[in-house]
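*Asks:* attaching a predicted model along with its sequence, questions to come.
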Amino acid sequence: MRSGTYKHIEQILKDHPYIDRYIKEREDSISYPYVERDNNVGGGKAQFKNNEGTARVAITIATDKEIIFLKYTKRMVDECLEETDEDTLEIIQELYFKKRSTMTLTGLGRMLNLSRSQVARKRSDFLKR
């Protein structure tokens, strides 16, 4: 696997615990956009103006590419986590899901009674999946 792809997948795993928050922030930014105040005061009010704002917001949220990608990414990582064994799950949680992980591959190996190369292989197999 290319190193750029490897780093990208690692970053996805590091962001995984926060994906729900990212989705919520994106939905809020679509639902409540910043609208600059109009200084042009006066004039009449438009008659017969249709207000389709709610429908437009719902459609925008449902079709937003960033939200779709975040949901897809979360679903794929969750599926991989469900299919993995206990040791690999512990390795992934320790390396990527903790805020400040202090464990190294050697330290994880000692904790799980595995060699460093076994830990590296399990991590690599998970990232390939």
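*Replies:* Here it is on my side, so go on. Quantities reported herein were computed from a predicted structural model and do not represent experimental measurements. Residues are numbered from 1 along each chain as shown.
*Asks:* from now on I want contacts and neighbour counts done on CA atoms only, so please keep to that.
*Replies:* OK.
*Asks:* does residue 88 lie in a helix or a strand, and which?
*Replies:* Element membership for residue 88, per DSSP states H and E: helix 86-92.
*Asks:* so what touches that helix?
*Replies:* 81, 108, 112, 119, 122, 123, 126 (CA atoms under 8 Å, 6 or more residues apart in numbering).
*Asks:* ok, the second one - contacts?
*Replies:* The neighbourhood of residue 108, defined by CA under 8 Å, 6+ apart, consists of 91, 114, 116, 119.
*Asks:* put this next to the previous one:
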Amino acid sequence: MEKWKKDYLKGILRDYPNMEDYYLERKEKLLLHNKRTRQQANMDTKNKKLLISISLDRQLVNLERNQKIITMCLENTTAETKEIIELLYMKNNQKVNLDLVADQVFLSKRQVMRLRDAFFEELAEHLGI
């Protein structure tokens, strides 16, 4: 797998624990933007515009899609792989490396790399990259 793909997937996985917050924050921005335009439109039209803008907002759609795909991939993987991914990318302490994770899950560094890379391949396939 190309380095840019791995880096992209790592970034998505690091954001995964906060995706719900990002989603709510983006939705709130759309709501605030809509409140500013409320004075110019009647109530019925305003509600339709809000629903359309929220449902079609690219950032909201991508956040929701990525969250669902990551959740599905984590649910369909082994317990060891899930623990590896969580330790490497989803914990707040970013001072972990493959050697430390290998020690924590009682596997070799090479096996940790294989499991991580297999997870990346599956995630990339589902994300369409």
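*Replies:* Looks like it arrived, so ask away. Computed from a predicted structure; not experimentally measured.
*Asks:* okay, the helix holding residue 88 of structure 1 sits on what stretch of structure 2?
*Replies:* The alignment of helix 86-92 of structure 1 onto structure 2 (TM-score structural alignment) spans residues 79-85.
*Asks:* what sits closest to the residue nearest to the spatial centre of structure 2 if chain neighbours are left out?
*Replies:* Central residue of structure 2 (CA atoms, centre = their mean): residue 16, 3.8 Å from the mean position. Once flanking residues are discounted, residue 16 of structure 2 sits nearest to residue 67: 6.5 Å by CA to CA, 6 or more residues apart in numbering.
*Asks:* can you tell me which residue in structure 1 aligns to the one you found?
*Replies:* Taking TM-score structural alignment, the alignment pairs residue 67 of structure 2 with residue 74 from structure 1.
*Asks:* Three-state assignment for that match, please.
*Replies:* helix (DSSP: H, G, I helix; E, B strand; the rest coil).
*Asks:* surely it meets residue 15?
*Replies:* No - with contact defined as CA atoms under 8 Å, residue 74 of structure 1 does not count as touching residue 15 (9.5 Å).
*Asks:* any idea which element residue 21 of structure 1 lies in?
*Replies:* Applying DSSP H and E, one finds residue 21 of structure 1 within helix 19-31.
*Asks:* next one: residue 102 of structure 2 from residue 28 of structure 2, what distance?
*Replies:* 41 Å (CA to CA, to the nearest Å).
*Asks:* could you do residue 42 of structure 2 as well?
*Replies:* 21 Å.
*Asks:* out of these two, which sits in the busier spot?
*Replies:* residue 28 (13 against 9; other CA atoms under 10 Å).
*Asks:* aligned to that one, what sits in structure 1?
*Replies:* Checking with TM-score structural alignment, residue 28 of structure 2 has residue 28 as its match.
*Asks:* ok, that match - contacts?
*Replies:* By CA under 8 Å, 6+ apart, residue 28 of structure 1 has no neighbours at all.
*Asks:* again with residue 74 of structure 2
*Replies:* Here residue 74 of structure 2 is in contact with residue 82 (CA under 8 Å, 6+ apart).
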